[in-house]
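got a sequence here, can you model it:
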Amino acid sequence: MNISKVCYNVQTRNLFWKKRKPNFGKYKIVEPGKVSPRKLVPHHIPKPSYYNTGEPIENIAYPEIKNYQQIEGMRESCTLAANILKKIEENVKVGQTTEEIDVAVYNMCIDNGAYPSPLNYKKFPKSVCTSVNNVACHGIPDDRPLLDVGNVDDEGRNLVNATEICLNKAISICKSGTYFKEIGACIEETAYKLGFQVVPAFIGHGIGHYFHGPPDIFHIRNDYPGKMESGMTFTIEPVLTQGGEMIEILEDNWTAVTIDFARTAQFEHTVLITDSCADILTLPN
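Have a look, this model is predicted:
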């Protein structure tokens, strides 16, 4: 999770928008709403190192090669996450707030004896990120009601489709012996051919008993060293944008928005590297 903070005057942004609004389609620019207090987690739920302080204590120096027991634990947690996402997707509706989505995610995690990983990670106050329209990443659930969630314009649909294509193509090249840097080259080239840019400020990462660790998975061309090995698990999570690649972080220290108000889309999977392919762990059953 590598966030580049861009200083940019809001008045200047608004002036740019009024004078030179690009043709990004029809949608509403998101402004942050009211955020409710952070929820606590029941005593019986195992908790990560950052639960109280907001700061993880794990210091992972190298990409971890997981054993059978660790892999099975990853499969279980990733399947649960995918099932929760699927359930949320099936029930999203107009007028629902992102706060209500967060409550639903929190409750489903707790009901399954699981800790919602984002909660208080580096002081993130909620159980899920909800990034709408011009919010590129790490949107904090709040009291804003969702508008039309089905009749999206062609520009928006093309953006979403292109992002999913980029993710799937990147996954398809992964296997033991592949250089990590090939993921970024694949995604950037594919996005460009489809008419979009990658937001470079956000990267995938190793994951396991820790939330974030090596390897770093860049979504643009890069020189990150090393090759994939069987037993590694990491996320691939490209963010594509209709406009420019620059973003800024709002005063909440989390919400990342495009400085040109362009919409973005993000797709993500956690994968397990094998000798012949990447096994996608975050699929619902």
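
when you work out contacts or count neighbours from here on, use the C-alpha atoms and nothing else.
Fine.

ok, which stretches of the stretch 51-200 of the chain are helices?
68-91, 98-111, 154-172, 181-193 (DSSP state H, counting those that start in this stretch).

so of those, which one's packed in deepest?
helix 181-193 (a mean of 20; mean count of other CA atoms under 10 Å).

gap between that helix and the chain center?
Distance, stretch centre to chain centre, for helix 181-193: 18 Å (CA atoms, centre = their mean, to the nearest Å).

and what of stretch 268-285?
Worked out by CA atoms, centre = their mean, stretch 268-285 lies 16 Å from the chain centre.

for I173, grab the count of nearby residues.
I173 has 16 neighbouring residues, counting by other CA atoms under 10 Å.

where does H205 fall, secondary structure wise?
strand 204-206 (DSSP states H and E).

which strands and helices lie in contact with the helix or strand following that strand?
Downstream of strand 204-206, the next assigned helix or strand under DSSP H and E is strand 213-217. Contacts defined by 3 or more CA pairs under 8 Å, 6 or more residues apart in numbering; DSSP states H and E place strand 213-217 against helix 181-193, strand 204-206, strand 233-236.

let's have these in CSV, adding distance to P118.
Formatted as CSV, the helices and strands packed on strand 213-217 follow (distance: least, CA to CA, whole Å):
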stretch, distance to P118
helix 181-193, 25
strand 204-206, 14
strand 233-236, 15
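
right, and these - which one's nearest N107?
Comparison of the helices and strands packed on strand 213-217 against N107 by CA to CA identifies strand 233-236 as nearest, at 24.3 Å.

please state the offset of stretch 193-202 from the chain centre?
Mean-position distance between stretch 193-202 and its chain equals 14 Å (CA atoms, centre = their mean).

and the contacts of it?
1-4, 159, 162, 187-188, 191, 218-220, 238-247 (CA atoms under 8 Å, 6 or more residues apart in numbering).

what about it, start to end distance?
Chord length of stretch 193-202, first to last residue, is 21 Å (CA to CA, to the nearest Å).

that stretch: which residues count as buried?
By neighbour count, with 16 or more other CA atoms under 10 Å as the criterion, the buried positions of stretch 193-202 are 194, 196-202.

looking at the helices and strands packed on strand 213-217, which is closest to F267?
Closest of the helices and strands packed on strand 213-217 to F267 is strand 233-236, at 8.1 Å (criterion: CA to CA).

what segments of the stretch 1-150 of the chain are strands?
Per DSSP state E, counting those that start in this stretch, the stretch 1-150 of the chain carries strands over the ranges 135-137.

show me what contacts F218?
F218 makes contacts with 181, 183-184, 200, 202-204, 224, as judged by CA under 8 Å, 6+ apart.

one more time with 10 Å, if that's ok
The contact partners of F218, by CA atoms under 10 Å, 6 or more residues apart in numbering, come to 2, 180-185, 187-188, 200-205, 224, 236-238.

I have a second one here; can you model it like the first so I can compare?
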Amino acid sequence: MASVEEIEAVNNELEEGSLLPDTAEAEGGAKKNKKKKRKKNNKSQVVASPSFVEHGPGVKLIVVNKNSKCNKSSEKGQTSEKDQTSSTSTLEFDEWARNALGDTLLQSAEDAAKTAWEAPGRIKRRQKTYVFSGELRPATVTQQSRVFHEKYPNIERPDYADHPEGHCLSEQAWPENRIHVYEGSELEIMREACRIGREVLDITSRYAYEGVTGDQLDKILTQACIDREVYPSPLNYYRFPKSVCTSVNEVICHGIPDMRPLRAGDIVNLDVSIYHKGFHSDLNETFFVGKPPREESSGGQAPAQAQGQALQAEAEAVGGDVEMKVVEDSTSTSPVLDLVGDENITITTTSTTTLQQEAPTVWTGDTERVVRTAYESLVAAAKMIKPGCLYRSVGGTIQKVAEGNGCSVVTSYCGHGVGKLFHGPPQVPHYRGSKTPGIMKAGHIFTIEPMINLGANNSQDGMWPDDWTAVTMNGALSAQFEHTFLVTENGYECLTLSRQDILLAEQKKKKGAAASSKHMPEWEDIEPRLRRCAGRDLQEEVTSTKK
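Just a heads-up that it's a prediction; the model follows:
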């Protein structure tokens, strides 16, 4: 596990060169795309210190949720669509995100329903009789984004982007078992595409807090793609209506972003694919969803608002200055607890405050187990990658890890070749006993993406009426991780690692540890990053680092 000093060193390096867009670029974009003036907010405002404004997008201003508890329907203890959308947190995003979300930031679920994506008749008919396996319900899906077709003709897009049915003709014409070998300029473009895909995932995941909807995450990701002049590969792929897949709780994969707000205690998988200069990259990670970090100010009438998210929390963990000022609005007369909605939050009256982390949501041991198992099965599979390895042999390793932790492997989906095609050969099964052909050779690029369901003998999956959302048959949790790999002469290189993972590996290597900046890190090294969106309690790390 990484030491506090190693984490501190990595965070310092990350602060020197943020993955996020420069503030100047964000401000320039905001000026070019002036939005309608928002109604005056009578609540107090939180002004971030300049040191954090420099980092670009991140949830800088978040009004604390007034009603974070969800209402359960009395029938079978399941949650209705109305219940799922009615408890949306009142959220304020930073300038970059507000620009990305536009007028939809003020849009209610009812307003969104008026312009919702029109589902085909067969889907509507199935919805009337479909029996859902878990508590999750589909919410309103807004219309498919046409930004790339109408506003950004300069952004190169794949053949299916303009096809009325989203058919990928290049995939259909590709020989079934021909595995492309990447070298030279193609390999360099693939590295670039994978790096951009990782940046887009890292930016989007910073907003995965309680109260943020899948639809908002989709719009944020779309803007991140526009900023980098890349196309989000899922958009219109066989008519998939969004730019990213958001799979929550019992959803195995291909969840469609909708108006349901995320809740503390959820897990959410963000599956990101981008198209850059004729090549696709593909990766995903599962995150623990928690409440946003909250500000603690002292006193009676000062409203509490949340500030920060990942960058501020990381800075506090390494002893950084996270001082903020509360600017009072004289027209505000609302009692503090009406704004906070949580009697456990301590309010003080000082005008200068410091960021306080929300006590972490307690996920069950089962929740942590299925997420960790999904990641560790991928790590074990990656260690097998080298020239001469049979693609089908990877599945046995994945299944062994899953079953050893009381989980099951989904057998309906597999890893795949990626690059010139979004999905192509080879197929990489995640279970033992497959007869899939193919031998790894240097220059092959493919994904491994095990989908792990909680519980033994629980590998079966079902499909929601939307014909995309795959779910567990019994409502159990499901988790997934995916990376894009290159087979090298001596092993493999993971092309979709985060900068934090790479820097941490380099720090460990300097200290003599057996670590590689091209290989996947262990669970203990990435767990804090996955919990960053969970309001993780950093007090122990803060105390240790400040000594």
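
tm score of chain vs chain?
Here the TM-score for the pair of chains, by TM-score structural alignment, normalised by the length of the first structure, is 0.89; 264 aligned residues with a CA RMSD of 1.5 Å.

which stretch among the helices and strands packed on strand 213-217 of the first structure comes nearest N14 of the first structure?
When those are compared by CA to CA, helix 181-193 sits nearest N14 of the first structure, at 27.2 Å.

the helices of the stretch 51-200 of the first structure: which one's closest to T258 of the first structure?
helix 154-172 (14.7 Å).

just so I know, which of the helices and strands packed on strand 213-217 of the first structure lies nearest K93 of the first structure?
With CA to CA as the yardstick, what comes closest out of those is strand 233-236 (27.7 Å).

which part of the second structure lines up with that closest one?
Here strand 233-236 of the first structure aligns to the second structure at residues 445-448, judged by TM-score structural alignment.

have a look at how far, on average, the matching stretch is from the first structure.
For stretch 445-448 of the second structure, the mean deviation from the first structure after alignment is 0.4 Å (mean CA distance after the TM-score superposition for the first structure).

what's the closest of the helices and strands packed on strand 213-217 of the first structure to I173 of the first structure?
I173 of the first structure lies closest to helix 181-193 among these, at 7.6 Å (CA to CA).

check the fit of the closest one onto the second structure and give the mean distance.
On superposition with the second structure, the average gap between helix 181-193 of the first structure and its aligned counterparts reaches 0.9 Å (mean CA distance after the TM-score superposition for the first structure).

quick one: which of the buried residues of stretch 193-202 of the first structure is nearest N133 of the first structure?
Of all these, V199 has the smallest distance to N133 of the first structure: 14.1 Å, by CA to CA.

the closest one matches what in the second structure?
So, by TM-score structural alignment, V199 of the first structure is matched to V410.

ditto for I165 of the first structure
Under the alignment (TM-score structural alignment), I165 of the first structure maps onto E376 of the second structure.

what's the closest non-adjacent residue to that match?
Of all residues not flanking E376 of the second structure in the chain, W523 sits nearest, at 6.7 Å (CA to CA, 6 or more residues apart in numbering).

check contacts around the one you found.
1, 371-373, 375-376, 379 are the contacts of W523 of the second structure under CA under 10 Å, 6+ apart.

so can I have a markdown table of the residues you listed showing distance to T545 of the second structure?
Listed next are the contacts of W523 of the second structure as a markdown table, based on distance: CA to CA, whole Å:
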| residue | distance to T545 of the second structure |
| --- | --- |
| M1 | 16 |
| V371 | 28 |
| R372 | 26 |
| T373 | 30 |
| Y375 | 28 |
| E376 | 28 |
| V379 | 30 |
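
nearest to R294 of the second structure among these?
If you rank these by distance to R294 of the second structure using CA to CA, V371 comes first, at 25.8 Å.

distance of the nearest residue to that closest one once chain neighbours are set aside relative to T286 of the second structure?
Counting by CA to CA, 6+ apart, V371 of the second structure lies nearest to A479, which is 5.3 Å off, once chain neighbours are set aside. Going from A479 of the second structure to T286 of the second structure by CA to CA gives 6 Å.

just G197 of the second structure next, same as before
Going from G197 of the second structure to T286 of the second structure by CA to CA gives 16 Å.

do E15 of the second structure as well
24 Å.

and what of Q427 of the second structure?
Q427 of the second structure sits 22 Å away from T286 of the second structure, going by CA to CA.

one step back: now the match of strand 233-236 of the first structure: how far from the chain's centre is it?
19 Å.

what's the matching residue for R20 of the first structure over in the second structure?
When the second structure is aligned by TM-score structural alignment, no residue sits opposite R20 of the first structure.

burial check on R20 of the first structure, number of neighbours?
If you count neighbours by other CA under 10 Å, R20 of the first structure ends up with 10.

tell me, how many residues neighbour E13 of the second structure?
14.

what kind of secondary structure is it in?
helix (DSSP: H, G, I helix; E, B strand; the rest coil).

which residue packs closest to it, ignoring adjacent ones?
Closest residue to E13 of the second structure apart from its sequence neighbours, by CA to CA, 6+ apart: L503 at 7.9 Å.

which SS class is the one you found?
On the three-state scheme (three-state DSSP), L503 of the second structure is labelled helix.

pull the contacting residues for it.
L503 of the second structure sits next to 6-7, 9-11, 13-14, 509, 516-517 when contact means CA under 10 Å, 6+ apart.

now it: how far from A315 of the second structure?
17 Å.

list the contacts of whatever residue of the second structure lines up with K47 of the first structure.
Aligning on TM-score structural alignment places K47 of the first structure opposite R157 in the second structure. With contacts defined as CA under 10 Å, 6+ apart, R157 of the second structure is in contact with 148-149, 230-233, 235, 274-279.

max pairwise distance over those residues: which two?
Pairwise distances across those (CA to CA) peak at 18.7 Å, for the pair H149 and F279.

among E15 and T286 of the second structure, which residue is more densely surrounded?
Neighbours per residue, other CA under 10 Å: of E15 of the second structure and T286, the larger number sits with T286, 26 against 15.

dump the residue contacts of the residue lying closest to the more buried one once chain neighbours are set aside.
Distance criterion CA to CA, 6+ apart; nearest residue to T286 of the second structure, sequence neighbours excluded, is N269 at 4.0 Å. Taking CA under 10 Å, 6+ apart, we find N269 of the second structure in contact with 205, 208, 245-249, 251-255, 284-288, 478-481.

before I go, just wanted to say thanks for your time.
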